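Visitor: Next come a sequence and a model predicted from it.
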Amino acid sequence: MARRLEGKIALVTGGTTGIGLATARRFAQEGAHVYVTGRRQAELDAAVVQIGSSATGVQVDSSQLDQLDALYQRISAEYGRIDVLFANAGGGSMLPLSEITETHYNDIFDRNVKGVLFTVQKALPLLAKHASVILTGSTAGSSGTPAFSVYSASKAAVRAFARSWILDLKDRSVRVNTISPGATRTPGLVDLAGPDASQQQGLLDYLASQIPMGRVGEPEEIASAALFLASDDASFINGIELFVDGGQAQI
């Protein structure tokens, strides 16, 4: 049976843990050579080992434009194109409105908005015809969460990018879609509860109670949806927000 990304060149930013790592691993299993980025070299090296020989790790902070330039220069020299771009790098932390600082705002918007914008813009010369660009959104971008307003706003901005970019790129036959996970069992999520394991489990249990399916998602489930958007199975899907959330955003 043919693999769905056979011979494709893929880039997954923020691919060292959680959803990014699961997706990079799935892309490689489906035949792609996958470039994976991360900010910390040790975690990047470990991720490449997990993904296997079809992975190349490059240390990149997506909010630093010179590092993006170096990344794309390398991909250009080694393969000359990108077929699938998963702009996944990002993150955030929680602060109530009364405690938000400029540092908090800049950190989240640099990672989630500036990083996504320039990751895609600087990839344009390498994007192959019919390439698939996937942006990581969040259910938080279309719902309210206490003490999470800056992160939520950043993910709403990501969703807005996709709607306009499909018009900017219509002559390139490049698809741009947003995948919006709900609560998913990742290090980034459980770390919001702090280092205590019981508090982390309490957070997961609470989030599961808010989801119609009665549980949080697993990174591999988000990866399956990203694979669909990356593949030719989604050849006429463009500009959508695909919620992978157990129904959380639908109630």
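Guide: Yep, it's here. Residues are numbered from 1 along each chain as shown.

Visitor: Could you use CA atoms for every contact and neighbour count after this?
Guide: Fine.

Visitor: Report the buried residues of the strand ranked longest in the chain.
Guide: Using DSSP state E, we find that the single longest strand of the chain is strand 127-136. Within strand 127-136, the residues scored as buried using 16 or more other Cα atoms under 10 Å are 127-128, 131-136.

Visitor: Which residues does stretch 119-134 contact?
Guide: Under the contact criterion Cα atoms under 8 Å, 6 or more residues apart in numbering, stretch 119-134 has outside partners 62, 68-69, 72, 76, 80-88, 172-179, 226, 229-231.

Visitor: And A70, how close does it get to A47?
Guide: To A47, A70 is 20 Å away according to Cα to Cα, to the nearest Å.

Visitor: So for those two, which sits in the more crowded spot?
Guide: Between A70 and A47, counting by other Cα atoms under 10 Å, A47 is the more crowded of the two (25 against 13).

Visitor: what separates the strand or helix carrying the more buried one from the chain centre, distance-wise?
Guide: Taking DSSP states H and E as the definition, one finds A47 inside helix 41-51. Computed by Cα atoms, centre = their mean, to the nearest Å, the chain-centroid distance of helix 41-51 equals 17 Å.

Visitor: tell me what it is packed against?
Guide: If contacts are counted by 3 or more Cα pairs under 8 Å, 6 or more residues apart in numbering; DSSP states H and E, helix 41-51 sits against helix 18-29, strand 33-38, strand 55-59.

Visitor: another structure for you, compare them:
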Amino acid sequence: MSARAALITGGTSGIGKATAQVLHSRGYRVAVTGQRPESVARAREELPEDVLVLQADARSLADTDRVVSEVGERFGSLTTLYLNAGVSRPVTLDVCDEAAFDEVFAVNTKGQFFTLIKALPLLTDGASVIVTVGIGATRSLTGNSIAAGSHGALLAMIPTLALELAPRRIRVNAVSPGFTDTPMTRTALGTGSDDVPATMAEMAEKNPFGRLGTPEDIAGTVAFLASDEAAYVTGQEIVVSGGAGLAI
């Protein structure tokens, strides 16, 4: 197999950024994408200088084409594709509108699906594709119906994608974080809480492990799925939640 190389969408902050750091430390060549200029600039400062940081809107197929082209020119091929870009827009049925629905599905579902399609020519035989889903796709959370649907659609695709790509030994798996302390989580909580730290502390107390997840918790699982140790694992979802959601 050629030298290990990874593309991480949504890789300029939170879980994606932590994963970029872990994979880079393990010898991967790494490229990450991000939409917000401030997070892209921060990633260029904080990630190792040889990490390729690209600004791209996950909703834009033209941006995806550009990303795939630049990654192809830099790396030649990919052994890992981590589809991690996503948005969370907590909204209840009484205030939901078409624009909110379309934005979430455009990023979380359409954007990630077409990134996979467009990156396929770069993926080596035996490559690993990992998709961030989240436990919210299968567990109830008020205001989460649109995000749950957008991620649930991806989760439903995993078995079929795994079978379609099995002839090339390309593995397709999902990682589903529980509540994780990331900038996106804090922003989402801020839409319904005047005291985000207090809300997070309360959530941590309810977790069986007594804490929220960290980006590094998720990054370690992604690194496993990307590694040769997971060479016979495909079509699966690994939940990384500290036991959240297990109690009746």
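Guide: Right, received. Where do you want to start? Predicted, not measured: the structure shown is a model, and the values here were computed from it.

Visitor: Work out the TM-score between the chains.
Guide: The TM-score (TM-score structural alignment, normalised by the length of the second structure) is 0.95; 247 aligned residues with a Cα RMSD of 1.8 Å.

Visitor: related to what we said a few turns ago, looking at the buried residues of strand 127-136 of the first structure, which one is closest to A24 of the first structure?
Guide: I134 (12.7 Å; Cα to Cα).

Visitor: one step back: just the angle between the helix holding A47 of the first structure and strand 55-59, please?
Guide: Orientation check (axes from the mean of the first three to the mean of the last three Cα atoms, to 10 degrees): helix 41-51 of the first structure against strand 55-59 gives 170 degrees.

Visitor: and helix 41-51 of the first structure, which stretch of the second structure?
Guide: Helix 41-51 of the first structure lines up with residues 37-47 of the second structure when matched by TM-score structural alignment.

Visitor: Now do that stretch: everything it contacts.
Guide: Surrounding stretch 37-47 of the second structure, the residues in contact under the criterion Cα under 8 Å, 6+ apart are 12-13, 17, 20-21, 33-34, 51, 53-55.

Visitor: mind redoing it with 7 Å?
Guide: Here stretch 37-47 of the second structure makes contact (Cα atoms under 7 Å, 6 or more residues apart in numbering) with 12-13, 21, 34, 53, 55.

Visitor: which bit of the first structure covers stretch 124-136 of the second structure?
Guide: Using TM-score structural alignment, stretch 124-136 of the second structure lines up with residues 128-140 of the first structure.

Visitor: rewinding a little: so which bits of the helix holding A47 of the first structure are buried?
Guide: Under 16+ other Cα under 10 Å, the buried positions of helix 41-51 of the first structure are 43-45, 47-48, 51.

Visitor: Kindly reformat those as JSON lines containing distance to P187 of the first structure.
Guide: Listed next are these as JSON lines, based on distance: Cα to Cα, whole Å:
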{"residue": "E43", "distance to P187 of the first structure": "13"}
{"residue": "L44", "distance to P187 of the first structure": "15"}
{"residue": "D45", "distance to P187 of the first structure": "17"}
{"residue": "A47", "distance to P187 of the first structure": "14"}
{"residue": "V48", "distance to P187 of the first structure": "18"}
{"residue": "I51", "distance to P187 of the first structure": "18"}
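
Visitor: which residues in the second structure form helices?
Guide: Remark: helices assigned in the second structure by DSSP state H are 14-25, 37-46, 61-75, 98-105, 112-119, 145-165, 183-190, 196-206, 215-226.

Visitor: Nearest to T92 of the second structure, out of those helices?
Guide: Nearest to T92 of the second structure among the helices of the second structure is helix 145-165 (7.8 Å), distances taken as Cα to Cα.

Visitor: Return the distance of the closest one from the chain's centre.
Guide: Distance of helix 145-165 of the second structure from the chain centroid (Cα atoms, centre = their mean) equals 13 Å.

Visitor: Any chance you could list what contacts that helix?
Guide: Applying Cα under 7 Å, 6+ apart, the external contacts of helix 145-165 of the second structure come out as 88, 101, 104-105, 108-109, 133, 136-137, 171-173, 234-235.

Visitor: Which part of the first structure matches that helix?
Guide: Helix 145-165 of the second structure corresponds to residues 149-169 in the first structure, going by TM-score structural alignment.

Visitor: Tell me which residue of the first structure lines up with D57 of the second structure.
Guide: Superposed on the first structure with TM-score structural alignment, D57 of the second structure falls opposite D61.
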